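Peer 1: Predicted structure and sequence below. I'll ask about it afterward.
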Amino acid sequence: MSHEGSYVPQHTSELRAAARHLGRRRFLTVTGAAAALAFAVNLPAAGAAAAAELDARRITDDPFTLGVASGDPLPDSVLLWTRLAPAPYEPGGGLPAERVEVRWELAHDERFRQVVRRGTATAHPEFDHAVHVEVEHLAPGRVYYYRFRAGDWTSETGRTRTAPAAAGRAAALTLAAVSCQAYHDGYFTAYRHLAQDDVDVVFHLGDYLYEYAVNSAGGARKYTDRVLPAVFNRETMTLEDYRLRYALYKSDPDLRAAHAAHPFVVTWDDHETENNYAGDTPENDVPPEEFLLRRASAYRAYWENQPLRRPQRPDGPDMRLYRRLHWGRLAQFDILDTRQYRTNQANGDGWKSPTPESEAASQTLPGLTQERWLTDGWRRSRALWNVVPQQVTFARRNNPAAGNTTLSMDSWDGYPASRERVLAGAEAARVENLMVLTGDVHVSYAMDIHRDAGDPGSRTVGTEIVTTSITSGKDGSARPANWAAYLERNPHMKHYGGQRGYATVALGEREARADFKVVPAVTVPGAPVSTAASFVVPVGSPGLHPA
């Protein structure tokens, strides 16, 4: 499968190559911020610099300040992650540019009396002392516990699991969907509740961090008694900026708790790099080579700080993030990247009426290659549920504040030809139980997906569960001001809520159940969680019904 989408202008390919190979000799020929970016990105692969080794016993402060995580469970393998940072708000995490040996253990029990695998991994300074361990030859469909050691320090204990056997029967799966966690907009209270929830896997659908400046008070986190260093009070541009911003987010105790409790499957949207970028087109009018260098920095920091496997390791400004996972014969997950390969929005990013340009067949949200990858995967699928975790709203949304044809150009509504190709592919593959998981919009929706997106009377072919934000948008409200008008304008929309939280989906052999979990406030810590709405979708009969 191609590493890139099919829409790649020649000049873009050349710029990508320059971003990968821009060397120290050209440092002084690149102006302004691009020069700093070039220097930041032009790092060797792990081990290539033959860094000296640091005796881990010399680390005097806890290096596991950013917690532990696991991700992308397979039937016989788990991916374990940590990053050494005894001083997380300092460049390099407070460690010298030397490699560190890290020990890891995987056990059947929390006390590690039944250790099933153990080994060592190297935390390389080239990857900011991040560690990715792929543990193989494990039993399918079972829970494991893991931890790391460096010198005299031991990390917290994480809990993970393997997926069921590929051809095995899995009667049930409960997933959580999360997105949009602006640190400066409030506390990650929803993650504390998610850490205590009984789910098998968490899908993060994008905007894991925000590139915007965070002031010394932490924005809306006014009850925090610490003062953040000035290094966060600027927009992320360089590799060091992105690394430090991940350190800020991952030092949050509630996010750490969620990662330690459940395996995550992650994909990005725009803010992990820059607001509203489309492929190689930045939000603002900056030189293309400068943006691709920034993108390379953002992608590298993303991989360093997420529980991702080797195939997802970036190559300069390119990173193969779309991928496929299975949960026995119960579910196939096709995780999309609707940001890296998209053609630029024909009408800008706001709410606009469609035009011939936006409806052109050449317009694509995931890229033509990824579109074919998705529909080809459906043809081969033997799963009961085909689930698509992705970023932006798939079903049509008519804006009640304007005319009937005013749609969001940043969502699939702005790329109707792309959506039609995907729906036609699902129809050709005879996908009966299609579910799309979405983030991005800082509200929650439950929507039926119709074969003709513009005709609510056409056949229902799937369900879309849109999770609200963890914090982005601050507190929100149960019923936004346009609540009644929105539901009236969009009859396929069965739920609309504006509070913060997450969604859970229990997939079974007879039905799926979706629950929207919310907290009343994120600008104060410790808010309780409640269920705002619940729906069921019967197997073989797409369409949402109140639970």
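Peer 2: Right, received. Where do you want to start?

Peer 1: C-alpha only now, for contacts and for neighbours.
Peer 2: Fine.

Peer 1: give the contact list for residue 129.
Peer 2: 83, 84, 85, 92, 99, 100, 123 (CA atoms under 8 Å, 6 or more residues apart in numbering).

Peer 1: Chain neighbours aside, what residue packs nearest to the first one?
Peer 2: Pointing back at residue 83 there. Using CA to CA, 6 or more residues apart in numbering and skipping residues adjacent in sequence, the residue nearest residue 83 is residue 130, 4.0 Å away.

Peer 1: before we move on, which element is residue 100 in?
Peer 2: strand 99-107 (DSSP states H and E).

Peer 1: Need the contact partners of that strand.
Peer 2: Here strand 99-107 makes contact (CA under 8 Å, 6+ apart) with 51-56, 112-125, 129, 144-151.

Peer 1: I'd like the next helix or strand past that strand.
Peer 2: According to DSSP H and E, the helix or strand after strand 99-107 is strand 115-123.

Peer 1: Put this next to the first one:
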Amino acid sequence: MLSRRNVLAGAAALAASRFAAAGQVVAAPPRPRLTEDPFALGVASGEPARDGFVIWTRIAGLQQDAIVAWEVAADERFRRIVRTGRAAAPVARGGAVHVRVRGLAPGRRWFYRFHLAGAVSRIGRVSTIADRPDRLRLALTSCQHWEQGWFTGYRDMIAADVAAVLQMGDYIYEKSFGAGTDVRSFGAPDPVTLEDYRARHALYRSDRDLADAHAALPFIVAFDDHEVENDYAGVHGAITADSGAFMKRRAAAYQAYFEHMPLDPAALAADGGIQLYRRFRWGDLASVHVLDTRQHRSAHACATAEERGGRVLGNCAALDDPARTMLGHAQEAWLDDGFRREQARWTLIAQQTLFAPLALPQGPGARYSDIWDGYGAARGRLLDALARPSVENALMLGGDVHSFWLNDVARIPGGTPVATEIVTSCLASRNGPEALFAPAKALNPHVRLLDNHHAGYVLLDVTLSRTEIDLRAVESLADPDSATRSLARRTVAAGKAGVA
């Protein structure tokens, strides 16, 4: 049997070979011969800061390394160009281009585009963060299944002109699942190799609403499980039993994810990991701590050779084992240090899944192992960190469970809330398991709102005095022109955790 050290070493060697190959780009390769629109996969921005952001594209059909020109302007007609440059599009990275733009004025809207061999990309737009903003509008989204619905919710986000889209996982799905009528098909088997995952991401980028959203709005992203395979935990596969095979699959999926996301150019590490936990600050109004709850977590509690993924557990002492972690010890320390240094009025923790405890109909002590309930001691450590006096108003943001939730979060059951949890439903997928969620509100007094019947996203408006929550529901996933409406609105007042 392969040891964990050998598995990691093998995956690192594979990733390092790709990483090194990606760096072997000559300064001026021959002009590429284009047989299709090189910018068919669109443009995107992300990682917003006071003085800049990341811009992205991926060259379609690239057969040789290329150099792509880029420019940033203060106007949409590019009469006032303020930054230009050239960036590598290596074949070893799938032709992906990531540019960190710096040195811009804060609080301004900017426009960008790319050039290659006479072709010009569509124009993207993105804003730098203001020095002292007095309000912040964000969209929280996750879980977009290509087959199960159209991505029309993004039109509503564009109309809302949010400062950023927090996409907290399941950006792609690797498999078909569930009973119901699909609106389109993957047209391919489940991805396993790098080329498979590249093709799946490229398919997603052909959705007009997703492509428009990436061009219009900066995305702050972090993956969950379906970007690789359902319910995997760190280096432990849930579907792929062989450790070596799983780590090869994970390395391929991680590279493809990086190649298609507007992440920092240095986010993909030489060992095949991706640096996803990071912070964003909107002056002294709000900070967003983005967590990675999938890459560094311990194996599922009481997993067996036959049952490695998430499931309902009863008598399992490992659920509260303090040695187990959801974030990894380095990320836990990073987060605690961030809370200790917090200076913003609002502290937003953007992560992937349901955080508050969830009593289940299976009886007392029953817990679902893939959410935070499966990592009780790790949740306790995060709650202890949240109790620091520097954290004034904490909002725990999540997704994954295909339903809307608003929960009070306390350090002990029935205690005074220390945070408010806001969970978005799926943007485009079937809803969560009715058998588990139908009785949830009756069994869990801290659940203030639960809707397991609609898809959509959450719109957040943050000011110094309050955060307004708007649960936005897509009227029909089967309609490619569906409208999105407000399902419910709630408020969290500064200085008082819990929804009103």
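Peer 2: Cool, the structure landed. Here the structure is a predicted model, which is why all the values come from computation and not from measurement.

Peer 1: ok, back up a step: look at the residue mapped onto the residue nearest to residue 83 of structure 1 from structure 2 and say how many residues are nearby.
Peer 2: By TM-score structural alignment, residue 130 of structure 1 lines up with residue 96 in structure 2. Residue 96 of structure 2: 24 surrounding residues under other CA atoms under 10 Å.

Peer 1: Residue 96 of structure 2 and residue 62 of structure 2: what is the separation?
Peer 2: Per CA to CA, to the nearest Å, residue 96 of structure 2 is found 10 Å from residue 62 of structure 2.

Peer 1: where exactly do the strands run in the stretch 101-250 of structure 1?
Peer 2: 115-123, 130-135, 143-150, 153-154, 158-161, 172-178, 201-204 (DSSP state E, counting those that start in this stretch).

Peer 1: can you redo the ones you listed as JSON lines with distance to residue 409 of structure 1?
Peer 2: Formatted as JSON lines, those follow (distance: least, CA to CA, whole Å):
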{"stretch": "strand 115-123", "distance to residue 409 of structure 1": "42"}
{"stretch": "strand 130-135", "distance to residue 409 of structure 1": "37"}
{"stretch": "strand 143-150", "distance to residue 409 of structure 1": "42"}
{"stretch": "strand 153-154", "distance to residue 409 of structure 1": "48"}
{"stretch": "strand 158-161", "distance to residue 409 of structure 1": "38"}
{"stretch": "strand 172-178", "distance to residue 409 of structure 1": "23"}
{"stretch": "strand 201-204", "distance to residue 409 of structure 1": "23"}
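
Peer 1: Nearest to residue 272 of structure 1, out of those?
Peer 2: Between residue 272 of structure 1 and the strands of the stretch 101-250 of structure 1, the shortest separation by CA to CA is 12.3 Å, and it involves strand 201-204.

Peer 1: what stretch of structure 2 does the closest one fall on?
Peer 2: Under TM-score structural alignment, the match for strand 201-204 of structure 1 is residues 164-167.

Peer 1: post-alignment, the matching stretch versus structure 1, mean distance?
Peer 2: Aligned to structure 1 and superposed, stretch 164-167 of structure 2 gives a mean residue distance of 0.5 Å (mean CA distance after the TM-score superposition for structure 1).

Peer 1: what's the spacing between the aligned residue in structure 2 for residue 488 of structure 1 and residue 54 of structure 2?
Peer 2: Residue pairing (TM-score structural alignment): residue 488 of structure 1 is matched to residue 442 of structure 2. Using CA to CA, one gets 45 Å for the distance from residue 442 of structure 2 to residue 54 of structure 2.

Peer 1: Make sure residue 526 of structure 1 is actually in contact with residue 188.
Peer 2: No - using CA atoms under 8 Å, residue 526 of structure 1 is not in contact with residue 188; the gap is 9.2 Å.

Peer 1: Name the residue in these two with the higher neighbour count.
Peer 2: For the pair residue 526 of structure 1 and residue 188, the greater number of neighbours falls to residue 188 (24 against 15), based on other CA under 10 Å.

Peer 1: Aligned counterpart of that one in structure 2, please.
Peer 2: Using TM-score structural alignment as the criterion, residue 188 of structure 1 maps onto residue 151 of structure 2.

Peer 1: do the same with residue 502 of structure 1
Peer 2: So residue 502 of structure 1 corresponds to residue 457, using TM-score structural alignment.
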